[in-house]
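*Asks:* Model the following, please.
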Amino acid sequence: MRITLVAGARPNFIKIAPIIAEINRVKALGSDINYRLVHTGQHYDDAMSGQFFRDLEIPLPDVNLNCGGGSQAEQTAQILIAFEKELIENPADLVLVVGDVTSTMACSITAKKLNTKVAHVEAGIRSGDMKMPEEINRIVTDSISDYFFTTSQLAGKNLLQIGKSQQQIFFVGNVMIDTLLKFKSKFKAPQVYNQHKLTHREYLVLTLHRPSNVDEADALRRQLDFICEQAYNFPIVFPIHPRTQQQLDLTFLPKNLIITSPLGYLEFNYLIQNSLGVLTDSGGITEETSIMNIPCITLRENTERPETIEFGTNVLVGKDSEKLKYYMQKMLSNQWKQSQGIELWDGKTSERIIKVITNTFIS
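*Replies:* Below you'll find the model as predicted:
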């Protein structure tokens, strides 16, 4: 059996790493399964992708399509063209896509146009917000995929509502947590931790990258000023996304805001694990904080991961400054809810995925 694995951006690498490890494990035991790793190049600089390959022990991709840069439409078009050529030259029995980035959608379209089966890992999640590019990517990918690996029971219900059959849907858990649990013992302090003499539970972590939060420079600056003010003297470490950095004047920033470059997986999660709490607009980080039992405030109006609110450590505040102030006070005073554990987020998701694939295609 030949599988083409697609990765294009940082969240993809975290999800693809344990799947590669499991394929290698079952292949060593005699299973007739081979993979080809395609990097679309959506995140194309070393800070945004190369370090993740090293941290997560992912082998070098068989090919890099070099489809970085440009608008959403330009990038989609580049990937469609390049991946079509790749798949014609290297046919597969199954194309496996993960997550909800542009690469996920574009490669699933290309595969289906070439009559190749598509499996979507992290299928069925929905925010209900059509202003999010990721929501469009999810809807398109799920509309044409053949097999769906879900992180929650709710995701499966979402797929049933759009006409998918129960036989196509496999509730397997969250593959990101496989990676988190596997590499937890290897987390390491980033330079910024020692440079600023940070100490356990005595600082906050902030990430912002979504257009609704960072594309308007004045609004971004007001939000940063407000967050820093509410944190009092607590340092706030802000690994800055390239998109965010383009909008932010780095002069005259609040004294307790520590700007740093994007961090590798092991360094970033060390920072999270030892923090008092996290403020973010990233969905993936809310999953990791829930498993690490770290308080998390999501600076969005909605989430495609409601289980992190119901069972995890996440809360939504949107753009409500009073709500943000309230939850920051709870965070700073150690009055936060405890994670209750989330079903099948146990480090064994990749095993369940490959078992389904081998049973479907090989047995």
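
*Asks:* C-alpha from now on. contacts and neighbour counts both.
*Replies:* Noted.

*Asks:* My read is that T349 contacts F171, right?
*Replies:* No: contact between T349 and F171 fails when scored by Cα atoms under 8 Å: they sit 9.2 Å apart.

*Asks:* Looking at the two, which is more packed in?
*Replies:* T349 (26 against 21; other Cα atoms under 10 Å).

*Asks:* Now do the contacts for that one.
*Replies:* Going by Cα atoms under 8 Å, 6 or more residues apart in numbering, T349 touches V172, G173, N174, V175, D178.

*Asks:* and if we set it to 10 Å?
*Replies:* With contacts defined as Cα atoms under 10 Å, 6 or more residues apart in numbering, T349 is in contact with 18-19, 22, 149-151, 171-179, 355.

*Asks:* Out of the residues you listed, which is nearest to G70?
*Replies:* Using Cα to Cα, the shortest approach to G70 within the contacts of T349 belongs to M176, at 27.9 Å.

*Asks:* what about the closest one, neighbour count?
*Replies:* 26.

*Asks:* now swap in the one 3 residues further on and tell me
*Replies:* T179 has 24 neighbours, counted by other Cα under 10 Å.

*Asks:* Surely it touches L56?
*Replies:* Yes: the pair T179 and L56 qualifies as a contact (Cα atoms under 10 Å) at a distance of 7.8 Å.

*Asks:* now the other sequence, so there's something to compare against:
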Amino acid sequence: MKVLSVVGARPQLVKLAPVSDDMSNTDHTHVLVHTGQHYDAEMSDVFFSGLGIPDPDVHLGVGSGSHGAQTGSMLTALEPIIDSQRPDWVLVYGDTNSTIAATLAAVKLHVPVAHLEAGLRSFNRRMPEEHNRVLTDHAADLLLAPTETAMKHLATEGLAERSVLVGDVMVDVCLKVRDAVRASGEAPHDLPTGIDPSEPYLVATLHRPDNTDDRDRLAALVEALAALPVPVALLAHPRLVNRAAAHGIELQQGAIQVGRPLPYGGLIAATVHSRGVVTDSGGLQKEAFLLGRPCTTIRPETEWVETLEGGWNVLAPDPHLMGDTWAGVATRPAPQTDIGAPYGVGKAAQTTIDVLASRCS
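*Replies:* Alright, predicted model coming up:
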């Protein structure tokens, strides 16, 4: 079996890592294409080295741009690669522009597409990710769902016959890295200056357009983070840095200590040692859940609804309305409820490979 994986952004590299690792232990051929959607070394290169992913066979170097321009450039570049490789499966991950571009290129060439992390829904059509994931699911030939909730969404949309529950590949890598962090006994490295890992602190990330594009909203969110009663390690995504500079907003203020995005192992270590997480990231809110850390999600909804059960994740989208309560939500203690295993037990990558092999035509 030949599988051609297409990735382009930081979250996809995390999902790719366990698939790549398990594929290396088989006789299957795995071709890796990196679109270059995330072209910053801190958002891409360190994930290859840190997670043991082989260098991509093809790097398109697409870079940034508007959604249309970026997706169009990827589509143009991917078509001849897929046509020449003619894999048994084009495997796409998540919900980025790389995901939809690879899906469109493959289906037009009549090459089967499998979508890993299918069936997630925020039901927020303002999110570009929501368009990408819905369109990908309806175009793909095989839908590899991470949860029972995702399976229900796919069935509601008439896609049950193409859907298989495989679990969440991010659990595979998160638990592996967590165990290594705990075994080392070391404090996290590369935290922002001013964060003492032996004292309580929060990990924060912020990057979504709905939170960063409007100056007043971003200013209010920064002000709310700055007013929290414990230090905040703000791991600043390039988008946040750029938008804050354009808006004339100083990120380093009050409780906030600004640092760079961390390699995956560093992020897991920082989260394990933290008191909790404040984020608008899809991946980090789930990782906080898996690591037993309370999370405050700065969004009105979440695709990972299972994290809301037991109070592990709380939606707190508007600092204007929540006032002092926002600080209370952000710094609450960890719940005592058992998280269970709604995302699987760390075998999703191998299950994915087995399903792909069993369905080769």
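
*Asks:* re earlier: what is in contact with T349 and F171 of structure 1 at once?
*Replies:* Residues touching both T349 of structure 1 and F171 (Cα under 10 Å, 6+ apart): F149, T150, T151.

*Asks:* Alignment lookup: Q42 of structure 1 to structure 2.
*Replies:* Taking TM-score structural alignment, the alignment pairs Q42 of structure 1 with Q37 from structure 2.

*Asks:* again, but for I3 of structure 1
*Replies:* Per TM-score structural alignment, I3 of structure 1 is aligned with V3.

*Asks:* The aligned partner of A102 of structure 2 in structure 1 sits in which helix or strand?
*Replies:* Residue pairing (TM-score structural alignment): A102 of structure 2 is matched to C107 of structure 1. If you go by DSSP states H and E, C107 of structure 1 is part of helix 102-113.

*Asks:* compared with structure 2, how much does that helix deviate?
*Replies:* By mean Cα distance after the TM-score superposition for structure 1, the fitted helix 102-113 of structure 1 averages 0.4 Å away from its aligned residues in structure 2.

*Asks:* Give the buried residues for that helix.
*Replies:* T102, S103, T104, M105, A106, C107, S108, I109, T110, A111 (16 or more other Cα atoms under 10 Å).

*Asks:* swap in stretch 123-137 of structure 2?
*Replies:* Quick answer for stretch 123-137 of structure 2 (16+ other Cα under 10 Å): E129, E130, H131, N132, R133, V134, L135, T136, D137.

*Asks:* any idea which of those residues is the one closest to L218 of structure 2?
*Replies:* Proximity of these to L218 of structure 2 (Cα to Cα) peaks at E129, which lies at 20.3 Å.

*Asks:* and that closest one, what pairs with it in structure 1?
*Replies:* In structure 1, E129 of structure 2 lands on E134 (TM-score structural alignment).

*Asks:* Quick one: work out the angle between the helix or strand where that match lies and helix 102-113.
*Replies:* E134 of structure 1 belongs to helix 133-144 when assigned by DSSP H and E. Calculated by axes from the mean of the first three to the mean of the last three Cα atoms, to 10 degrees, helix 133-144 of structure 1 forms an angle of 20 degrees with helix 102-113.

*Asks:* any idea how far helix 133-144 of structure 1 is from the chain center?
*Replies:* Relative to its chain's centre, helix 133-144 of structure 1 lies at 15 Å (Cα atoms, centre = their mean, to the nearest Å).

*Asks:* just the strands in the stretch 1-150 of structure 2 please.
*Replies:* Assigned by DSSP state E, counting those that start in this stretch, the strands in the stretch 1-150 of structure 2 fall at 2-7, 29-34, 58-59, 89-93, 113-116, 142-145.

*Asks:* Kindly reformat those as CSV containing mean neighbour count and distance to P231 of structure 2.
*Replies:* Formatted as CSV, those follow (neighbours: other Cα atoms under 10 Å; distance: least, Cα to Cα, whole Å):
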stretch, mean neighbour count, distance to P231 of structure 2
strand 2-7, 23, 34
strand 29-34, 20, 36
strand 58-59, 14, 39
strand 89-93, 26, 34
strand 113-116, 27, 36
strand 142-145, 27, 37
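
*Asks:* Could you provide those in a markdown table, with additional columns for distance to E309 of structure 2?
*Replies:* Below are those laid out as a markdown table (distance: least, Cα to Cα, whole Å):
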| stretch | distance to E309 of structure 2 |
| --- | --- |
| strand 2-7 | 31 |
| strand 29-34 | 36 |
| strand 58-59 | 40 |
| strand 89-93 | 26 |
| strand 113-116 | 24 |
| strand 142-145 | 20 |
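
*Asks:* Give me the secondary structure label for I177 of structure 1.
*Replies:* Assigned with DSSP: H, G, I helix; E, B strand; the rest coil, I177 of structure 1 falls in the helix class.

*Asks:* That one pairs with which position in structure 2?
*Replies:* By TM-score structural alignment, I177 of structure 1 lines up with V171.
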